[in-house]
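Novice: this one's sequence-less:
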C-alpha cells in the first residue's frame, strides 16, 4: 500500500510540476481556447473593460473579448523574493476576484527549498494559499500586509474567496492530504481588506465524506483522500453550494456539496454522483458579459506519458435548487 501511495503522490506532483513548467511563455494573439495548455483555469469577466481575464496554474494571464480568441500570456504576479516563497515559487491554481474596488489574486505558492514535514516517507515542502492585490484586473498583483495567511507547518492549496451571510470575507482552502492523510476543506476569516487572516481555520468536510470519489488501497476500495479546487456559489433559490474535485480511481472528476444552513458552517451534504464526465475538473463558475452562467474546467489526460490539460467551458443552470451542468459550451467569435 505504501508503494501505491508514494506512486500516486509522485504522479500528482509530476502533473502539477509539468503544468507549472510547460505553460508557453511566448506572447501570442488570436489563440483558440482549446489551443491553450492550462491547468485550473479561472475566468474573470470584467464589465468595466469588456474583457475576460483567465489565469490558472503557472502564474500567467490570458485576455479575451469573446471567450473564443485569446492573447497572452502576460506575467502579472509579483512576489517578494525575501519572503518564505523565495525568488521563484511555483504558482498553482491562481484565481482572480473583484472585491470592494480592488482585484485579488488567490493562488497556491510553493517553495521546494523549505521542508515543513515528512509523513509516511513523503517530504512535504512549504506550500500555502496566499493573496496578492492590484488596482487593475490585469495586474500587476503585489503582496499585501501579511506574509502568512495560514499556519507555516501546514501545506494548504487552492484557496478561493467567499463573502458569507455574516458579510465577512473568507478564504476556503484545502489542507493537503499528504500531511493529514485525509484531505480537508476548510475556511478562515479574512481581514476586511483581505490583507491577512483572522483567527484559526475550521474544517468544513473531509475527503472521505465523498460518496462518489474512489481509490484502491491494496485489495480494498475507499473514498479518495484528495480535496481539490473549491468554488462557492448560490443557486437562484439562495442555496449555498461548492464544487470541488477529487479522483475516481485514475479519473480526475468534479463533484458538488451543499450547505444545509446556507452558510459556510454547514453541515455540508455531498451529492452522490459527480457532476462532470471523467477527466474534467478543478472548476469555477462565472457569468459571461451578456449574463450567461458558465463553468470553466480543464480536461486531464495522459498522452504518451505527458499530461495534457486544456481549458473547457460547460453550460450551467442555477435557476433551481441545484447546479445543473449542461453541454460543453463552444464560444464563437
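Specialist: In hand now; what should we look at? Quick caveat: nothing in here was measured; it's all calculated off a predicted structure. Numbering: from 1, shown residues only.
Novice: please make it C-alpha for all contacts and neighbour counts, starting now.
Specialist: Will do.
Novice: quick one: contacts for residue 171?
Specialist: 159-162, 187-190 (CA atoms under 8 Å, 6 or more residues apart in numbering).
Novice: ditto for residue 206
Specialist: Applying CA under 8 Å, 6+ apart, the residues contacting residue 206 are 182-185, 227.
Novice: TSV for the residues you listed, including secondary structure and distance to residue 111?
Specialist: Formatted as TSV, those follow (DSSP: H, G, I helix; E, B strand; the rest coil; distance: CA to CA, whole Å):
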residue	secondary structure	distance to residue 111
182	coil	23
183	coil	21
184	strand	22
185	strand	22
227	coil	21
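Novice: can I get the residues you listed in JSON lines with neighbour count and distance to residue 73?
Specialist: Shown next, in JSON lines, are the contacts of residue 206 (neighbours: other CA atoms under 10 Å; distance: CA to CA, whole Å):
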{"residue": "182", "neighbour count": "18", "distance to residue 73": "36"}
{"residue": "183", "neighbour count": "23", "distance to residue 73": "32"}
{"residue": "184", "neighbour count": "24", "distance to residue 73": "33"}
{"residue": "185", "neighbour count": "26", "distance to residue 73": "31"}
{"residue": "227", "neighbour count": "26", "distance to residue 73": "28"}
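Novice: tell me the one among these nearest to residue 69.
Specialist: residue 227 (31.9 Å; CA to CA).
Novice: list the contacts for that closest one?
Specialist: Per CA under 8 Å, 6+ apart, neighbours of residue 227: 174-177, 183-185, 206-207, 244-246.
Novice: in strands, which of those residues fall?
Specialist: Among those, the members found in strands (DSSP state E) are 174-175, 184-185, 206, 244-246.
Novice: would JSON lines of those residues with distance to residue 256 be doable?
Specialist: Formatted as JSON lines, the ones in strands among the contacts of residue 227 follow (distance: CA to CA, whole Å):
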{"residue": "174", "distance to residue 256": "15"}
{"residue": "175", "distance to residue 256": "18"}
{"residue": "184", "distance to residue 256": "15"}
{"residue": "185", "distance to residue 256": "13"}
{"residue": "206", "distance to residue 256": "13"}
{"residue": "244", "distance to residue 256": "6"}
{"residue": "245", "distance to residue 256": "8"}
{"residue": "246", "distance to residue 256": "11"}
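Novice: below is an additional structure, to be compared with the one above:
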C-alpha cells in the first residue's frame, strides 16, 4: 500500500450520514458521504455532490472524489440544486451498483402538512424531498439517475434516507423516512421494488412505525405509550403539543437480518434535543412487520448509523457525531464518523468496542 494514495485519517474530514461499502473483490472500503459544500470547485459539483473516500484498512483514506453531482440539470428533471444530495448509500445488486440518494426540489408547488396539530397543518412547505436511485457499473461511479423525472418514493410524500432491505422471500424493498416536516410525527415507511430494477417501485408504500413510538418518549413525557397514532385533537395532545412544540423525527433507517431470521432496523430520532440511535425488530422477519420498538442504542448526539462486515469478519457500525452539539462559544461542532464493533443478535443490536484506532475519537462522549 502506497500511503501517498491514502493520506487522510477519518477524523481529518467531516462525515454526515456515512455509508461504507466493503468491496471484497477489490479489497477496498468505499466510504460515501454528502459533500455539504466542504469542497467547492467544479470537480466536486461546486459543493453539491456525493463524495467517495477509499481505504484499504479503515485507517488510511484517499482524498475525496465526486461520484455524483447536480451539475447541468435539465428543465425536465424533478429535482434541482437547492441543496446538496443527502444520505447516499450504495449497494451491489445483480452485477450493478445502486445508489439510493435523497434529492431536493423547489420546483413543485408549496404544500401544507398532512398531519399533526391544527396549528401545525397551517404551515406552508416549499422544499420537497424524494429518494432517487442512480446506478453505475463499479463502486467508484460515475452514477447516473435512472429516472430523473420522478422520485422512486411516492410523489405526495416528503421522503428521505432510503435504504435497501430484503424481505423473507428475498424480494427487494426500500425502507425510508417520511419526514416530520410533512407529518409532524415522522414515520418509517417501506416500498416494494422491482426485482430487476431497483429504481422502480413494485407497489404502494406501507407504514412501519411513527417516531413517537420510540420507547424514550413516554419517560420524557412528550408522547403517550405507543405514540400519538395521529390523534392530535384529544385532551392529552392539546395539553402536550401547544403551538410551537417540536415535531417527532425519523431519520436514517438501516436493516439487517438477525441469525434467527428476524429483521432488525436501526433508525435515528431526537431525545432531549439531541440525536438518539434507536432500533426496532420484526420478529416475523417480514419488512411489513409487525414491528416492535427496542431500547435505544446510543444517547450521545450521534446517529444515522449503518452496519458492514469488515474484511476480517468483524461486524462494524458507523455513524456520525455532533448532530446538534456546540462548543462553549456556541459554534456548532464538526460531525465526524465514529465506529464501533456491533453484535447482531436475535433480540437486537448490541453496541460493542469503540474503535478509536479507526475513527481517531478519543472520547465518544465528547468529540472535539
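Specialist: That came through fine. Computed from a predicted structure; not experimentally measured.
Novice: which of the contacts of residue 171 of the first structure fall within strands?
Specialist: Short answer: those in strands (DSSP E) are 159-162, 187-190.
Novice: which residue ranges of the second structure form helices?
Specialist: 180-183, 216-220, 235-240, 356-359 (DSSP state H).
Novice: which one of the ones in strands among the contacts of residue 227 of the first structure is nearest residue 39 of the first structure?
Specialist: The closest of these, once distances to residue 39 of the first structure are taken by CA to CA, is residue 245, at 13.0 Å.
Novice: what residue of the second structure matches up with the closest one?
Specialist: Using TM-score structural alignment, the equivalent of residue 245 of the first structure in the second structure is residue 268.
Novice: count the neighbours of that match for me.
Specialist: 27 (other CA atoms under 10 Å).
Novice: correct me, but it touches residue 300?
Specialist: No - look at residue 268 of the second structure against residue 300 with CA atoms under 8 Å: they stay out of range, at 11.7 Å.
Novice: mind listing the shared neighbours of these two?
Specialist: The contact lists of residue 268 of the second structure and residue 300 share 275-276, where a contact means CA under 8 Å, 6+ apart.
Novice: can you tell me the closest non-neighbouring residue to residue 64 of the second structure?
Specialist: Nearest residue to residue 64 of the second structure in three dimensions, chain neighbours excluded: residue 53, at 4.9 Å (CA to CA, 6 or more residues apart in numbering).
Novice: and that neighbour, what's its match in the first structure?
Specialist: Aligned partner of residue 53 of the second structure by TM-score structural alignment: residue 62.
Novice: tell me the contacts of its match?
Specialist: Here residue 62 of the first structure is in contact with 53-55, 70-74 (CA under 8 Å, 6+ apart).
Novice: now do residue 248 of the first structure
Specialist: 212-215, 224, 278.
Novice: at 6 Å what do you get?
Specialist: Shown in contact with residue 248 of the first structure (CA atoms under 6 Å, 6 or more residues apart in numbering): 213-214.
Novice: can you say which of the helices of the second structure is nearest to residue 206 of the second structure?
Specialist: Per CA to CA, nearest to residue 206 of the second structure of the helices of the second structure: helix 180-183, 14.9 Å.
Novice: that closest one vs the first structure - mean distance after superposition?
Specialist: Superposed on the first structure, helix 180-183 of the second structure shows a mean distance of 1.1 Å to its aligned residues (mean CA distance after the TM-score superposition for the first structure).
Novice: what residues in the first structure pair up with that helix?
Specialist: Helix 180-183 of the second structure maps onto residues 177-180 of the first structure, going by TM-score structural alignment.
Novice: buried ones in that stretch?
Specialist: 177-179 (16 or more other CA atoms under 10 Å).
Novice: can you list contacts of stretch 337-349 of the second structure?
Specialist: 15, 258-260, 315-320, 350-355, 359.
Novice: give me that answer again for 7 Å
Specialist: Residues outside stretch 337-349 of the second structure that contact it (CA atoms under 7 Å, 6 or more residues apart in numbering): 10, 15, 18, 258-260, 262, 264, 281, 315-321, 350-355, 359.
Novice: which positions within that stretch qualify as buried?
Specialist: 337-344, 346-349.
Novice: which of the helices of the second structure sits most buried?
Specialist: helix 180-183 (a mean of 24; mean count of other CA atoms under 10 Å).
Novice: name the member of the contacts of residue 171 of the first structure with the most neighbours.
Specialist: Top of the contacts of residue 171 of the first structure by neighbour count (other CA under 10 Å): residue 159, with 29 neighbours.
Novice: I'd guessed residue 23 of the second structure sits against residue 29; true?
Specialist: Yes - if you go by CA atoms under 7 Å, residue 23 of the second structure and residue 29 touch, sitting 5.8 Å apart.
Novice: who's more crowded, these two?
Specialist: The neighbour comparison of residue 23 of the second structure against residue 29 (other CA under 10 Å) goes to residue 29, with 22 against 15.
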